[in-house]
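Trainee: quick one: sequence plus predicted model below, questions after.
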Amino acid sequence: MEAVPQSLPWVAATLTLVGVPAGLAITGGNVQGVMTACLAIALALLMFAVRRWPLTVLVVSVLSVIAFRTSVLIGTGWAWPATAAFVALALAGRIRTAVVAGAITIAYGFVWDWVVEQKSTDWVLGHVGGETLFLAAVIAAAVAYRNTRRWQDEVAARLQQSLHEQELEALRRRAEERVGIARDLHDVVSHTLAVVGVHLNVALDAFDDEPGEARDALRLAQDVRGRAMTDLKSLVDVLREGDRIATPAAGLEGLAGLADQVRAAGVDVTVTELGDRSEVPAPVATAVYRVVQESLTNTVRHAGATRVAVSLHYTAVNVTVEVTDDGGGKTTTTEGHGIMGMRERVAALGGALTAGPGPGGGFTVRALIPIAA
């Protein structure tokens, strides 16, 4: 996760441009309309540099507010007009700096209003005290949001790592099985050729003098050949089915664990199952598991969602999987390897997968996998 989200400058600039005049009007600090507009525009423009220089933007913003306030160009506010800069600095991970800067600014404002301008205690507590509580709440909310996103990214990384480890395990098992098959194939072929060769030599030596013994040797050679053909056929069948045999046995029973991991990241997950899962064959169950796993990984990592619904419908003909979140649908801009991999996995079983924004917002992944395949 980036220190400051890419969309923050635009959001912060818009809120500052609207919030500063509105806040000064509500608190009675709009002394001069032109100066209020100038301050709002200046603070809003500074927000476009906040992703690269968050501390510099905060210092310039706070000094600008203090300058306007001490010059009586505005009548209230020491720190809150620069709220967006405090939030950006907290999101960048410089929480202590944001707190210290806020405390110094509030202390300066308190001394100025109470000592220099000799405002009443009630006025100072009402304005500066209220501003202190507001700024503390805003920084706390920014810290909570940052911690939540970091935890969600960590869970997404764990899911991705788990998927990668399972793929590596599949490759390892496939390699081990192919080595074992090669060894068995070598043993079968070499043994068969050796035995058949012995019996053929016996038959050749006894062909003229002892035809009965030659006949028995040929019969034994034929029996060995028949058993060898059966063994070779079994090995060829294993080679043809090698990809499915080497696939890890992650199936429908693992969906609950995936849901728990994503819930731990702060995303509300609901899993709904209709029908009898016991009739679902292992290859289809593994594909369902992988589709749900990749969809949840994308939801936690990219969508910024708070809720995701996983729906599975088992019938005698097919299995329908649908994963829908309430995020911003950001994963629709480009189709990455995850969605491509899901589509290929489902297509290999004769099914189809679609992924895109839902009619009511968010992002939806839907897969239909025939059981007959």
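Mentor: All right, it came through fine.
Trainee: rest of the way, CA atoms for contacts and neighbours
Mentor: OK.
Trainee: which strands or helices does the helix or strand containing Phe134 pack on?
Mentor: Element membership for Phe134 (DSSP states H and E) is helix 130-206. Judged by 3 or more Cα pairs under 8 Å, 6 or more residues apart in numbering; DSSP states H and E, the packing partners of helix 130-206 are helix 83-91, helix 95-111, helix 211-240, helix 242-245, helix 255-264, helix 282-298.
Trainee: tell me the angle that helix makes with helix 282-298.
Mentor: Relative orientation of helix 130-206 versus helix 282-298 (axes from the mean of the first three to the mean of the last three Cα atoms, to 10 degrees): 150 degrees.
Trainee: chain center to helix 130-206, what's the gap?
Mentor: Between the centre of helix 130-206 and the centre of its chain there are 19 Å (Cα atoms, centre = their mean, to the nearest Å).
Trainee: would you state the secondary structure element containing Arg366?
Mentor: strand 363-370.
Trainee: next, the one to line up against it:
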Amino acid sequence: MTTRHPTAWDAVIGAACFLVTVAGPGVISDARPVVLIFAAVSALPLTWRRRAPLPVALVCGVGSIGLMVAHGNVDWPYGQLVATYTVAAHGSVAARVVLAAGTVAGVVFTQQTLEKAPGSILTSGGVFATAFAIGVAARARHDRIALLEERALRHAEEREKAAAHEREAIARDMHDILAHSMTLIAVQAEAGPLLVHRDPDRAARVFDTISDTAHDTLVQLRGTLGVLRAGRGERAPHPDLTGIAALAERARSAGLAVTVAEDGEPETVVPEVAVATYRLVQESLTNVVRHAGATTVRIGLDWSPTRLRVEIADDGHGASVSTGGHGLIGMRERVTACGGAFHAGTSPSGDGFVVTATFALPARATALRSGAVDE
């Protein structure tokens, strides 16, 4: 009832305070209209205590003072105590200051008017201070619960965002792995039967390449999907820059003349940049094999102390620009997620396609060492 019908509940509290004030044993036996009116003013406004804590407290205070002056034999103004609690629990800082000042003035005024003993001021003040302290404690508890609920909601949103990010990363990984591997397998499988009779030795190497590519694909897929099996096994390590040489070798087996060039002194890179670079090269080679009609590809890694620039250039017709797939989109997302800059387009000479990415290298990276990449 307190949460579904707060106003009705507060009306019950106000009525109870009024009845206790006028009909409690040994409290008030005077039924004069003026006494009943002041008793009503001191309690019944509690019906609106949640909507307007300070105005209700002031009205109840006026009623309490009038009641005590008119009758002079009231032990405690119950309605005013509830109003004091309400302001402390729900009112603003300014409202609490005004209430404290008004309570002190009211207690001093009534004690002086009724000529009670000085010690009664301490007694009355102590009772009001207790009501105020209980309200402050209730407010602190409410604020603490609200803070915990907000923190739990924020953590839930962060977990959802992290899960969405992980799903996107898995989707990109699977696209890169399957597109690259299946493209190379398809190219080799088409060439294999033609070479069986013409060049048996080369045909054997082709089928070995298909087997190795399929095996490596399965390993990478297990590692990528391993993150979905929480607590079951270990996830395979992420690919890094040391795997670029193997990518180049497989592309060569598909008939491309691939060269890998590295300028500058290799620096330490974070795992995210290493994975993004590997996938960038992997997807670029896949696009070249599937769409570009190129014969040569150059993979360049240009190092400096502050940045790594990756370039994959081919001599094809650049059909990969208009394929409409998600390869270039995925590459851009990977690079930008690492804070890098990405560009893909026709080479300045117009006779090929160039993919470039530039990553900033922090002075102190907590990650793996990239290692050298050989042809």
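Mentor: Right, received. Where do you want to start? Predicted, not measured: the structure shown is a model, and the values here were computed from it.
Trainee: quick one on the thing from earlier: would you mind giving the helices and strands packed on helix 130-206 of structure 1 as TSV with mean neighbour count and distance to Val202 of structure 1 added?
Mentor: Below are those laid out as TSV (neighbours: other Cα atoms under 10 Å; distance: least, Cα to Cα, whole Å):
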stretch	mean neighbour count	distance to Val202 of structure 1
helix 83-91	28	87
helix 95-111	17	91
helix 211-240	15	6
helix 242-245	16	40
helix 255-264	16	63
helix 282-298	22	50
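Trainee: make TSV from those helices and add distance to Ala348 of structure 1 to it.
Mentor: Converted to TSV, those look like this (distance: least, Cα to Cα, whole Å):
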stretch	distance to Ala348 of structure 1
helix 83-91	44
helix 95-111	50
helix 211-240	14
helix 242-245	11
helix 255-264	21
helix 282-298	10
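Trainee: closest to Val143 of structure 1 out of the ones you listed?
Mentor: helix 83-91 (6.2 Å; Cα to Cα).
Trainee: OK, contacts around the residue nearest to Pro193 of structure 2 when sequence neighbours are not counted?
Mentor: Nearest-residue entry for Pro193 of structure 2: Ala203, 7.6 Å, with adjacent residues in sequence omitted and distances by Cα to Cα, 6 or more residues apart in numbering. By Cα atoms under 8 Å, 6 or more residues apart in numbering, the residues touching Ala203 of structure 2 are 192-193, 195-196.
Trainee: coming back round to it: and the strand holding Arg366 of structure 1, which stretch of structure 2?
Mentor: When structure 2 is aligned by TM-score structural alignment, strand 363-370 of structure 1 has no counterpart there.
Trainee: for Phe132 of structure 2, give me its contacts.
Mentor: 84-85, 88 are the contacts of Phe132 of structure 2 under Cα under 8 Å, 6+ apart.
Trainee: now render the residues you listed as JSON lines, adding distance to Gly126 of structure 2.
Mentor: Output for those, formatted as JSON lines (distance: Cα to Cα, whole Å):
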{"residue": "Thr84", "distance to Gly126 of structure 2": "13"}
{"residue": "Tyr85", "distance to Gly126 of structure 2": "13"}
{"residue": "Ala88", "distance to Gly126 of structure 2": "15"}
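Trainee: distance check, Trp123 of structure 1 against Pro81 of structure 1.
Mentor: Trp123 of structure 1 is 19 Å from Pro81 of structure 1, where distance means Cα to Cα, to the nearest Å.
Trainee: comparing those two, which residue is more hemmed in?
Mentor: Pro81 (24 against 12; other Cα atoms under 10 Å).
Trainee: trace that one over to structure 2, please.
Mentor: Per TM-score structural alignment, Pro81 of structure 1 is aligned with Gly79.
Trainee: just the element for that match, please.
Mentor: helix 78-90.
Trainee: got a list of contacts for that helix?
Mentor: 14, 17-18, 20-21, 42-44, 46, 49-50, 53-54, 56-57, 60-61, 64, 95-96, 99, 128, 131-139.
Trainee: from the chain's centre, how far out does it sit?
Mentor: For helix 78-90 of structure 2, the distance to the chain centre is 39 Å (Cα atoms, centre = their mean).
Trainee: re the thing from before, other SSEs contacting the strand holding Arg366 of structure 1?
Mentor: Against strand 363-370 of structure 1 (3+ Cα pairs under 8 Å, 6+ apart) you get helix 282-298, strand 318-325, helix 337-348, strand 352-357.
Trainee: those: which one's closest to Asp113 of structure 1?
Mentor: Nearest to Asp113 of structure 1, of these and by Cα to Cα, is strand 318-325 at 49.6 Å.
Trainee: give me the range in structure 2 that that closest one lines up against.
Mentor: Using TM-score structural alignment, strand 318-325 of structure 1 pairs with nothing in structure 2.
Trainee: orientation of that strand relative to strand 363-370 in degrees?
Mentor: Using the same axes, to 10 degrees, strand 318-325 of structure 1 lies at 170 degrees relative to strand 363-370.
Trainee: angle of strand 318-325 of structure 1 against strand 352-357?
Mentor: Using the same axes, to 10 degrees, strand 318-325 of structure 1 lies at 10 degrees relative to strand 352-357.
Trainee: now strand 318-325 of structure 1: buried residues?
Mentor: Residues of strand 318-325 of structure 1 classed as buried by neighbour count (16 or more other Cα atoms under 10 Å): 318-325.
Trainee: check stretch 155-167 of structure 1 too.
Mentor: 155-156, 159-160, 163, 166.
Trainee: Asp302 of structure 2: helix or strand, and which one exactly?
Mentor: Asp302 of structure 2 belongs to strand 296-303, assigned by DSSP H and E.
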